[in-house]
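In: next comes the sequence, and after it the predicted model I'd like to discuss.
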Amino acid sequence: MSPPQPRRVDPKIWRACAGAAVQIPKLHSRVYYFPQGHLEHASPSHYLNPLLRSLPFVPCHVSSLDFLADPFSDEVFAKFLLTPLSQQPFPNDTTEARNEEEKDRENGVVSFSKILTPSDANNGGGFSVPRYCADSCFPPLDFRADPPVQLLSVADVHGVEWRFRHIYRGTPRRHLFTTGWSKFVNHKKLVAGDTVVFVKDSDGRVSVGIRRAARFAAAIETPQPPPAEREGFSRSATGRVTAEAVAAAAESAARNAPFEVVYYPRTGFADFVVSAEVVEESMKCAWVGGMRVKIAMETEDSSRMTWFQGTVSSACASENGPWRMLQASYHFL
């Protein structure tokens, strides 16, 4: 029997599940592909073969873009088809990208995420729903009832419907998922530290996504096969793609041939397909130690972005070009 295939996810739902800090370049936009960053998603080792060293970055055109969900772990990921750009000018046709941005603004979604506590992840217990999540993402309860309760139908990223009994009770009163929650925990293999993301679209439909707590591997670890080739899933922060896949992408880029890359959003890992505007603007700056910089980070509940202020401690391009040329220390503003 063939393994289950990744399912396409509505881009608005995908972005909510990935998190506000994740920036995905638009379809038909101009980007830079960094093989070094791609390799870091595949292996704990930062070793580069000679081919990758000769390609510190590659200007590309995003020829196709799919927003997908892993059939085993529920984690969202993106698949890019990148076409290397030769010396001729880039066709500056960004109408479709602008239209996508306008649609996203017009058809907004509301989302809320929660990192699971040991109590939430207890497969015999319930889920404590933050009040803001209940108020913003779920249909309103009838508070004239005693107790206020409803049966809530929620779709996961594969379109499978899950039913949860949502009740408002206790002293002090709080929102809870009771019946149906332990079945969800067992089936999705959730543990404390995983994150659930509830998303309400413009039509009031509610979806649920998952961000897995990452386990950062030691320097030497047996590589994990790709998701489509294994049963279950690995919590390793690396190994979603293979070093061979990175090498194949770099070989195609070196031949100016189109190539595919897969990107799993992961906290602590830098993007390796980056908007050309962002890269080119940063390269205009004469980076030196002592410069002040800021970085935006998503809050735990995905409700907003918070800022950290830092100072560049060193700025030195290496044989890998601009990749990781800056080192900075940060503190919360």
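Out: Looks like it came in fine.
In: C-alpha only now, for contacts and for neighbours.
Out: Noted.
In: tell me which stretches of the stretch 51-200 of the chain form helices.
Out: 95-106, 131-137, 181-188 (DSSP state H, counting those that start in this stretch).
In: determine which of those helices approaches Arg212 most closely.
Out: For Arg212, the closest of the helices of the stretch 51-200 of the chain is helix 181-188, at 10.3 Å, according to CA to CA.
In: touching that closest one from outside, list them.
Out: Applying CA atoms under 8 Å, 6 or more residues apart in numbering, the set of residues contacting helix 181-188 from outside is 73, 121-127, 162, 164, 191.
In: pull up the distance across stretch 109-128, start to finish.
Out: End-to-end distance of stretch 109-128 (CA to CA, to the nearest Å): 22 Å.
In: could you do stretch 311-328 as well?
Out: Start-to-end, stretch 311-328 (CA to CA) is 5 Å.
In: buried ones in it?
Out: Residues 311-312, 315, 320-323, 328 are the ones in stretch 311-328 that count as buried (16 or more other CA atoms under 10 Å).
In: and the two most separated of those?
Out: Farthest-apart pair in the buried residues of stretch 311-328 is Thr311 and Asn320; separation 22.6 Å (CA to CA).
In: pick out whichever of the buried residues of stretch 311-328 sits closest to Ser252.
Out: Closest to Ser252 out of the buried residues of stretch 311-328 is Asn320 (18.3 Å), distances taken as CA to CA.
In: so the closest one touches Pro56, yeah?
Out: Yes: using CA atoms under 8 Å, Asn320 is in contact with Pro56, at 4.9 Å.
In: what sits in contact with each of those two?
Out: Contact criterion CA under 8 Å, 6+ apart; residues shared by Asn320 and Pro56: Gln36.
In: now do the residue nearest to Pro11 when sequence neighbours are not counted against Val76, distance only.
Out: Spatial nearest neighbour of Pro11, excluding adjacent residues (CA to CA, 6 or more residues apart in numbering): Phe67 at 6.2 Å. According to CA to CA, Phe67 and Val76 sit 7 Å apart.
In: what about versus this one:
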Amino acid sequence: MITLSLPSANGGTKILLSNPLIPSLRLWVNKETDEVYTQVTLLPLQEFSMLNEEGKEVRQERNGSSSVKRTTPHMFCKTLTASDTSTHGGFSVPRRAAEDCFPPLDYKQQRPSHELIAKDLHGVEWKFRHIYRGQPRRHLLPTGWSIFVSQKNLVSGDAVLFLRDEDGELRLGVRRSARPRNGLPDSVTEKNSCSNILSLVANAVNTKSMFHVFYSPRATHAEFVIPYEKYITSIRKPISIGTRFRMRFEMGDSPERRCAGVVTGVCDLDPYRWLNSKWRCLLVRWDEAFMSDH
């Protein structure tokens, strides 16, 4: 379940809830960059009480389906080194990762090897030669790897992920080190400009019909797309002045830290456009230990 809060014409807010009876999330991939993005389907609800009833139904459905067995796929992710992206040597695979994800090699052979076929997010098949050689011995993909690196424009610092599903099919994906300014394809961006989105939302609210929102998780922070139950918890337990507040903090290249302080004020995020919005702005007096470091 996903919630989205938007300003209404009278200055209040409309709460929009994805319909649990339809596929509310669809995952896509940008053909140009291999960046993944999401299509979220939302349905306007008029009354807040309906939100609670919807939540009860969803929790009942989840409880009823809790007996469904879920298995963890075999996968590994490796950040590429300079040697991995060079035209010589191929891709060096950690032994444990190779034995978990790739079909088993016959170690009785003098030079154990076989051919791997992996599909990327677009369904394109890539062929590699998996070999166990060297001194000391290690797992390598010497053949086919340079073509993959060249066509995907991979550089040192990018990451490659291999995943084997229950049927044994090998999947392949990339994650670039540089975050995109906009992970959506140009065709999607042009159709989903700010004015177009607001027009679609307004029409959906008036006609009580579904609408779609496209979201790129790496290009933008998830400030307005949050788990449904997290949203319900936050409005049932509002933060008051004097509450101890903790959050994660990142600055430049410094490692992530946890900072703490005391809430000294609670106000509207935007009192002009979003008056009485469910999204609140917190004023926090940070602890001296945190402030002295910055």
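Out: Good, I have the coordinates. Owing to the predicted nature of the structure, the values given are computational and were not obtained by experimental measurement.
In: Pro139 of structure 1: which of the contacts of helix 181-188 of structure 1 is nearest?
Out: Phe164 (12.6 Å).
In: distance check, that closest one against Phe127 of structure 1.
Out: For Phe164 of structure 1, the distance to Phe127 of structure 1 - CA to CA - is 10 Å.
In: now do Leu65 of structure 1
Out: 35 Å.
In: so these two - more neighbours on which side?
Out: Phe127 (22 against 18; other CA atoms under 10 Å).
In: now do the same contact list for the more buried one.
Out: So Phe127 of structure 1 contacts 119-121, 176-178, 181 (CA under 8 Å, 6+ apart).
In: can you list those in CSV and add neighbour count and distance to Thr238 of structure 1?
Out: Listed next are these as CSV, based on neighbours: other CA atoms under 10 Å; distance: CA to CA, whole Å:
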residue, neighbour count, distance to Thr238 of structure 1
Ser119, 14, 28
Asp120, 23, 26
Ala121, 23, 24
Leu176, 23, 34
Phe177, 23, 33
Thr178, 16, 34
Trp181, 24, 29
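In: count the neighbours of the nearest residue to Lys119 of structure 2 once chain neighbours are set aside for me.
Out: Excluding the flanking residues, the one nearest Lys119 of structure 2 by CA to CA, 6+ apart is Glu125, at 4.4 Å. Here the number of neighbours of Glu125 of structure 2 (other CA under 10 Å) works out to 15.
In: got a list of what the aligned residue in structure 1 for Pro104 of structure 2 touches?
Out: Aligned counterpart of Pro104 of structure 2 in structure 1: Pro140 (TM-score structural alignment). Taking CA under 8 Å, 6+ apart, we find Pro140 of structure 1 in contact with Ala134.
In: tell me the spacing between Pro140 of structure 1 and Tyr132 of structure 1.
Out: Taking CA to CA, one finds Pro140 of structure 1 at 12 Å from Tyr132 of structure 1.
In: of the contacts of helix 181-188 of structure 1, closest to Lys284 of structure 1?
Out: Ser73 (40.3 Å).
In: counterpart of the closest one in structure 2?
Out: When structure 2 is aligned by TM-score structural alignment, Ser73 of structure 1 is paired with Thr33.
In: now swap in Glu251 of structure 1 and tell me
Out: Using TM-score structural alignment, Glu251 of structure 1 sits opposite Ala202 in structure 2.
In: helix, strand or coil: sort out that match for me.
Out: helix (DSSP: H, G, I helix; E, B strand; the rest coil).
In: next, count neighbours for it.
Out: 17.
In: can you check the one 4 residues further on too?
Out: Look at Asn206 of structure 2: counted by other CA under 10 Å, it has 9 neighbours.
In: how about it, secondary structure?
Out: Applying three-state DSSP: Asn206 of structure 2 is helix.
In: so how far is Leu43 of structure 2 from it?
Out: Counting by CA to CA, the gap from Asn206 of structure 2 to Leu43 of structure 2 is 11 Å.
In: related to what we said a few turns ago, overlap in contacts of Phe164 and Phe127 of structure 1?
Out: Counting by CA under 8 Å, 6+ apart, the common neighbours of Phe164 of structure 1 and Phe127 are 177-178, 181.
In: residue contacts, the residue nearest in space to the middle of structure 2?
Out: Nearest to the geometric centre of structure 2 sits Pro217, at 4.8 Å (CA atoms, centre = their mean). Residues near Pro217 of structure 2 by CA under 8 Å, 6+ apart: 36-38.
In: okay, those in TSV with neighbour count and distance to Pro185 of structure 2 next?
Out: Listed next are these as TSV, based on neighbours: other CA under 10 Å; distance: CA to CA, whole Å:
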residue	neighbour count	distance to Pro185 of structure 2
Val36	20	10
Tyr37	21	9
Thr38	17	12
